[in-house]
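Student: Here is my input; please provide its structure:
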Amino acid sequence: MSAGAQQRLMSELKGLEKEKWVNIELDNGSLFKWNVGLIVVNSESAFDGAYFKAQMVFTDKYPFEPPSFRFLQPIYHPNIYADGKLCISILHTPGEDAQSGELASERWSPLQGAESVLRSILLLLDDPEISSPANVDAGVMYRDKRAEYNEKAAETVVASKKNIPDGFIMPTSLETAPPKEIPDDEDFWAQSEEENDFGASDSDEDFDMDEDEEEGEGEDEEESED
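Tutor: Down below sits the predicted model:
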């Protein structure tokens, strides 16, 4: 396996472990095969509250080749095939495709990563591309019978919750807790003021002493002139 691919994947995995909206476990300890729990935390989404099991597979040529992605449960969606694979530009090989009309900027590039793929999939769930659907019936229902489509989505959410791992706590918000307030410790501030006095009183005394010495020197000079 490519050492470069391994280092890149280890770094990306470490970053994703901090996110609430995804839960990743390595398949049999393989860094190149991820078992993914993709979590929808969006009150405006038809799939809000879903825990979608998926699998993401990388080659030793990553990141120069895109990973593959497949949902492991049925999802009625315009851009998801019956086998769980997706019709999404970011998973297509780099470069422009004259036949599909996709621009290079829409397709995979080494600047992309696992997180950008997963975020793109979450966006696609709520904003499907129905002009060239993978599931024509779902595309028509989404366009013409949105209420029925949303009912199917709700049923899918209920079914997906059976995949939540034991002991896993589903997030209800993606916002992080605010930082703790600094305690109002009067002793701390009093001590700080004393420490930051910078010896002002000592400086005044030194200044007064310098003035007395200058006056004395002036008187001595006048007496010597007489």
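
Student: hey, let's count contacts and neighbours off CA atoms from now on
Tutor: Fine.

Student: give me the number of residues near Ser224?
Tutor: When neighbours are counted by other Cα atoms under 10 Å, Ser224 registers 7.

Student: quick one more, to check against the first:
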Amino acid sequence: MSTTPSKPTAAGSLLQRQLKEINTAKDLSGISVGLVRDSNVFEWEVSLMINDDCKYYGGGIFRAHLTFPADYPHMPPKLVFQTPIPFHPNIYPSGELCISILHPPGEDTFGYESAAERWTPVQTPETILLSVISLFSEPNEDSPANLDAAKLLRAEREGGPKEFRKRVRQCVKESLGEVD
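Tutor: Below is the predicted model of the structure:
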């Protein structure tokens, strides 16, 4: 849940600066960011335009909200894809992204991730969004949020039917407003 502080905070000032940096960066093609509401720097609207060269998701335009906690950068934001939600091994059916760098700092109580793989305050919205773009190029089926997508991707990579690719192509079409 985001907060809208009544007075400027260190986190709010940092986010304003980072938003401006992303919007003026020349090397971030395919990434567009803005505020969901002008009055709340803690909630960003993101559009990711996936390069046509991407094996599965090429040509798609996926929208998400990136919501920052009041104690950012000490705690990670949450990225949730909006409708249509991409069919992807690392995106829950609810749209929430599952990626190590957005997991709270410290050791993983289940032992799947090291503390070095999890959130650290050196991460920025830019590094997060570049990691998300990378996940569209190389989904991680070993740590799935969407088991169906992970199973279909694994089967396809092992020479099975191209069902994953078919579902993703439909997802890309929906992201462009094309409905079959």
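
Student: Could you get me the TM-score between them?
Tutor: Aligned and superposed, the two chains score 0.83 in TM-score terms (TM-score structural alignment, normalised by the length of the second structure); 163 aligned residues with a Cα RMSD of 1.7 Å.

Student: I'd like the secondary structure assignment at the most centrally placed residue in the second structure, please.
Tutor: In the second structure, the centroid-proximal residue (Cα atoms, centre = their mean) is Val132; its distance is 4.5 Å. At Val132 of the second structure, secondary structure determined by DSSP: H, G, I helix; E, B strand; the rest coil is helix.

Student: And it, how close does it get to Gly12 of the second structure?
Tutor: 23 Å (Cα to Cα, to the nearest Å).

Student: Need the counterpart of Leu118 of the first structure in the second structure.
Tutor: Counting by TM-score structural alignment, Leu118 of the first structure corresponds to Leu129 in the second structure.

Student: what's near enough to touch that match?
Tutor: Ile31 (Cα atoms under 8 Å, 6 or more residues apart in numbering).

Student: Helix, strand, or coil at it?
Tutor: helix.

Student: Now do stretch 70-85 of the first structure: everything it contacts.
Tutor: Under Cα under 8 Å, 6+ apart, the answer for stretch 70-85 of the first structure is 52-56, 69, 86-88, 124-125, 128-130, 133-139, 142, 152-153, 156, 160.

Student: Mind doing that once more with 6 Å?
Tutor: 53-55, 86-87, 133-135, 138-139 (Cα atoms under 6 Å, 6 or more residues apart in numbering).

Student: Tabulate those (JSON lines), appending secondary structure, neighbour count and distance to Leu31 of the first structure.
Tutor: JSON lines is the format used below for the contacts of stretch 70-85 of the first structure (DSSP: H, G, I helix; E, B strand; the rest coil; neighbours: other Cα atoms under 10 Å; distance: Cα to Cα, whole Å):
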{"residue": "Lys53", "secondary structure": "strand", "neighbour count": "20", "distance to Leu31 of the first structure": "17"}
{"residue": "Ala54", "secondary structure": "strand", "neighbour count": "18", "distance to Leu31 of the first structure": "15"}
{"residue": "Gln55", "secondary structure": "strand", "neighbour count": "21", "distance to Leu31 of the first structure": "12"}
{"residue": "Leu86", "secondary structure": "strand", "neighbour count": "21", "distance to Leu31 of the first structure": "22"}
{"residue": "Cys87", "secondary structure": "coil", "neighbour count": "20", "distance to Leu31 of the first structure": "25"}
{"residue": "Pro133", "secondary structure": "coil", "neighbour count": "19", "distance to Leu31 of the first structure": "32"}
{"residue": "Ala134", "secondary structure": "coil", "neighbour count": "20", "distance to Leu31 of the first structure": "30"}
{"residue": "Asn135", "secondary structure": "coil", "neighbour count": "17", "distance to Leu31 of the first structure": "32"}
{"residue": "Ala138", "secondary structure": "helix", "neighbour count": "23", "distance to Leu31 of the first structure": "34"}
{"residue": "Gly139", "secondary structure": "helix", "neighbour count": "22", "distance to Leu31 of the first structure": "35"}
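
Student: Between the residues you listed, which sits nearest Lys14 of the first structure?
Tutor: Nearest to Lys14 of the first structure among the contacts of stretch 70-85 of the first structure is Gln55, at 17.6 Å by Cα to Cα.

Student: all helices of the first structure, in order?
Tutor: 3-16, 114-126, 136-144, 146-160, 186-195, 200-225 (DSSP state H).

Student: can I get those helices in CSV with distance to Thr93 of the first structure?
Tutor: Listed next are the helices of the first structure as CSV, based on distance: least, Cα to Cα, whole Å:
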stretch, distance to Thr93 of the first structure
helix 3-16, 17
helix 114-126, 13
helix 136-144, 24
helix 146-160, 30
helix 186-195, 60
helix 200-225, 70
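
Student: and of those helices, who's closest to Val41 of the first structure?
Tutor: Using Cα to Cα, the helices of the first structure put helix 114-126 closest to Val41 of the first structure, at 9.7 Å.

Student: Give me the mean deviation of the closest one from the second structure.
Tutor: Superposed on the second structure, helix 114-126 of the first structure shows a mean distance of 1.2 Å to its aligned residues (mean Cα distance after the TM-score superposition for the first structure).

Student: what do we get in the second structure for Ala153 of the first structure?
Tutor: In the second structure, Ala153 of the first structure lands on Val168 (TM-score structural alignment).
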